[in-house]
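In: Okay, predicted coordinates and the sequence, questions at the end:
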Amino acid sequence: MKLVDRPLYMDKIEKFIDKTVIKVLTGMRRVGKSTLLKIISDQSLNNINENNKIFINLDSLELLHVRNARDLAEHLKPLIYKSQGKLYFFFDEIQLVDGWEQVINGLQVNYECDIYITGSNSSMLSGDLATRLAGRYVNFEIQPFTFSEFGEAFKHLELNKEQLFQKYIVLGGMPFLHFFDLDEDPSYKYLNDVYHTVMVKDVLEYYQIRDVDIFNRILDYVMENISHTFSALSIRNYLKSENRKISVDTVLNYLDCCQKAYLIKKAPRYDTVGKKLLKIEEKYYLTDYGFRQARGFSNQKDIERVLENIVYIELLARGYQVKIGKVQDKEIDFIAEKEGQLEYYQISYLMENESTRSREFGVYQEIQDNYPKFILSMDIFNFSQKGIIHLNIIDWLLN
């Protein structure tokens, strides 16, 4: 199988190859972290003797017995002894091993080595653990395929960019979809299976959540309302209307667990006038909105909100920090920041009527700085005006 190159990540990772810092690839299950390890080994380290590359996949059947630091150390010893020279370690789904950081620290102390690890839970780099590895790791969060990567994966089908984008809207960007050639039935079956794997292994089991029904209802609410501002209180009130009692704290806890498993993303709201983050009415997005369609929601029906989700994940993949902007009583879809520079984005499905154009362009009148201001839509005509740049969303995604 030909691997799809992912230059957005490889350009960043290659700067740290053969450096003493630990390279940590995080992200939701099945977004391609293992494949990136293979690309690093086969392409960036293709001049290294294969005996000096040690791969440990903690998700494999052969390593089900390796679940603590001692087990992992014992498993590594014979692999290390048959190698000579600098060692390159690749640990996949390292969070499955209790105390794994002790092994990583020990390898760095005892051997000349370069270490790459993947994990599917952000808690692996939180609290005490971050302290133990402080200053000795660099983290890369991996997202599903961008539309550009999606097009590369399916270029053999010889579809035009509009046809590909229609498929991208309903299927999302999980890399394994490459095997189904855009056939929707097996794709949705796969997406449902991944969704349940993430939910069960990385949320319900990992955090020992017992009330599965309530948890599912909360997550379905988030799926239905992506790109809408809402609060934990609004979710509690929604469940109360269905005669389901739950506290706001429990709602927040469940949402936090889903974020730590990289299943959903929370975008904070930023008051551009008061220059401060707001604690209420945040927005949530799905790491892969294909789950939404597979779960029975219609991405075509909610096209504008799905487009917003697509742009949000794209900006994260491009390395931006993203917030929702509040300007007086109006909202800017995204304020994207990278290296101290800002960009503003408004997302619309179509701007064929004057009232829509007035709304989308009008919000920028409240912003006095000179940072780039964009409006993205499906229109093929260019409505740019007064220094505000209007782009076709497909062209922007492919740029």
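Out: Happy to help now that I have it. Numbers count the residues shown, from 1 in each chain.
In: okay, CA-based contacts and neighbour counts for the rest of this
Out: Will do.
In: What are the neighbouring residues in contact with the residue sitting nearest the centre point of the chain?
Out: The centre of the chain sits closest to Gln143, judged by C-alpha atoms, centre = their mean, with a distance of 3.6 Å. Applying C-alpha atoms under 8 Å, 6 or more residues apart in numbering to Gln143 gives the contacts Gly27, Met28, Val31, Thr287, Ile313, Leu316, Ala317.
In: Helix or strand for it, just tell me which one.
Out: Gln143 is part of no helix or strand, with elements assigned from DSSP states H and E.
In: ok, so what distance separates it from Leu79?
Out: Counting by C-alpha to C-alpha, to the nearest Å, the gap between Gln143 and Leu79 amounts to 32 Å.
In: Then Gly387?
Out: Where Leu79 is concerned, Gly387 sits at a distance of 60 Å (C-alpha to C-alpha).
In: again, but for Arg30
Out: Counting by C-alpha to C-alpha - Arg30 and Leu79 are separated by 27 Å.
In: between the two, which one's more packed in?
Out: The neighbour comparison of Arg30 against Leu79 (other C-alpha atoms under 10 Å) goes to Arg30, with 17 against 14.
In: Could you measure from the more buried one over to Gln163?
Out: 25 Å.
In: and here's the other structure:
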Amino acid sequence: MGFLRELTEEYLGSLKYVARIVPREVELPRESPDIVAVVGPRRSGKTFVMLRSVERDLAEGLQALYVPLDEPSLRRLDARRFAEMVREEYREGRVRLYMDEVQDWEDWDSKLRWLHDVKDFQLYVTGSSSALQSSEIPSRLRGRYVSRLVLPFSFREVARAELGAEPSTFRERGALKGLLREYLAWGGFPEVWLYRSREKAVALLETMFYRDIVERHRVREPEALLELAYVVLSSYASPVTWRSLARSLKGLGVEVDAKTAASYVEYMRQAFLVFVVKRFAYSERLRARSPRKVYVVDPAVASLFERPLDLGRRAENVVLVELVRRGCEPGYYVTSRGREVDFAAKCGGSLRLVEVCLEVEEGHVRKVAEAMRELRLREAELVSWDDEDEREVEGGRVRVVPLWKWLLGA
């Protein structure tokens, strides 16, 4: 067994020491003509997903290697010498290379392009959020990539790990809703969830803030950025404009203009700390001029800024993250009468209208029906805490779905 296969076996062996494994539903493409870039927030499980994929490949008799490029003996290898090392391990046939900490490989972008172009390898790459962010990948790989987003655990992942099958009795449904309350409090970052630890959540957020944002973007006034982050994160799921953020900071004695406020929020977005949602409209000018809504990547972040837990906002945020996880592009919608519906999400070739309301009232139904007429949709969803039924409206229907069921994929 050569050096690269020994490294692979060492890292696969480390999976035995994971205290509790929550099976992930993230699937990396089995075959792709492009480099697969595995992206997502810090400590969300990108390396774990890659190792599990290597393990599966080897079990199926495929040729696969896990390559941690922070290994000192690999950092300065040129692409051809590295390819020779792979061929010493696997003499012929296509080899699947799972390359971690790719930012530590000198001139990694040109080396990856060469490895891709020789057609011997299927490449999967990921790296540190503080040094390699998804916004860099398109320009540096010059169109030779497809990305896969790895987010913290979904509720469905933790529910299947903790409780197993979908509930069928009142006991099982009660246990599931209790688990959902825990999830809304602790979120899905693996270490935070598994240990239910506020200290781990604080440490994670501090690392994301200082390494992935302040150091990564060389922010000259981190105190101003910290104040803005506090305002944004504590008012998640609420409409904001860059001018309103600047005014809020001025009230705190911090002078930041609207352009700088926009840049700071963009840094947070690039670090996968927040999602920025625009208004859904067919007019690009209207979209650009309307307020944004900023959501946090995980309930654990909200828990550090919100006491007591705001169940309604937390549920709305979790639905937003789940829409992103399912590959949708969410926006919020404002009807001609000025009524706001939480999400009008582009999902593939269709538009999905979703309103989150813990207790369904007739006003929610009328508002969603109005949006349906304007958007020419025949179906919409009201996500509740407990209610489940269907409401017939003019030209279509509104499905009322409990939050737990919607998160499980209803």
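Out: Great, that's in hand. Only a predicted model underlies this, so the values are computations on that prediction, with no experimental measurement involved.
In: circling back to that earlier point, what residue of structure 2 matches up with the residue nearest to the centre of structure 1?
Out: When structure 2 is aligned by TM-score structural alignment, Gln143 of structure 1 is paired with Leu151.
In: Lys161 of structure 1 now?
Out: So, by TM-score structural alignment, Lys161 of structure 1 is matched to Leu176.
In: What are the buried residues along the helix or strand harbouring its match?
Out: Using DSSP H and E, the element containing Leu176 of structure 2 is helix 170-186. Across helix 170-186 of structure 2, burial judged by 16 or more other C-alpha atoms under 10 Å covers Leu176, Lys177, Leu179, Leu180, Arg181, Tyr183, Leu184, Ala185, Trp186.
In: could I get these as a markdown table with distance to Leu311 of structure 2?
Out: Below are the buried residues of helix 170-186 of structure 2 laid out as a markdown table (distance: C-alpha to C-alpha, whole Å):
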| residue | distance to Leu311 of structure 2 |
| --- | --- |
| Leu176 | 16 |
| Lys177 | 13 |
| Leu179 | 14 |
| Leu180 | 11 |
| Arg181 | 9 |
| Tyr183 | 11 |
| Leu184 | 8 |
| Ala185 | 9 |
| Trp186 | 13 |
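In: The alignment partner in structure 2 of Lys82 of structure 1 and Val118 of structure 2, how far apart?
Out: Using TM-score structural alignment, the equivalent of Lys82 of structure 1 in structure 2 is Glu88. As judged by C-alpha to C-alpha, Glu88 of structure 2 and Val118 of structure 2 stand 17 Å apart.
In: which of the two has more neighbours?
Out: Glu88 (14 against 9).
In: The one helix or strand the more buried one maps to vs structure 1, average distance?
Out: When elements are assigned from DSSP H and E, Glu88 of structure 2 belongs to helix 79-89. Superposing on structure 1 and averaging over aligned pairs (mean C-alpha distance after the TM-score superposition for structure 1), helix 79-89 of structure 2 comes out at 5.2 Å.
In: Quick check: next helix or strand after that helix?
Out: strand 95-100.
In: How far off centre is that next one?
Out: The chain centre lies 22 Å from the centre of strand 95-100 of structure 2; the measure is C-alpha atoms, centre = their mean, to the nearest Å.
In: May I ask you to confirm that Ser134 of structure 2 belongs to a strand?
Out: No - under DSSP: H, G, I helix; E, B strand; the rest coil, Ser134 of structure 2 falls outside any strand and is assigned coil.
In: ok, how many other residues are close to the closest residue to it other than its chain neighbours?
Out: Spatial nearest neighbour of Ser134 of structure 2, excluding adjacent residues (C-alpha to C-alpha, 6 or more residues apart in numbering): Val39 at 6.2 Å. Using other C-alpha under 10 Å, the number of residues around Val39 of structure 2 comes to 24.
In: Under the alignment, what does Tyr312 of structure 1 map to in structure 2?
Out: In structure 2, Tyr312 of structure 1 lands on Leu320 (TM-score structural alignment).
In: Many thanks, have a good one.
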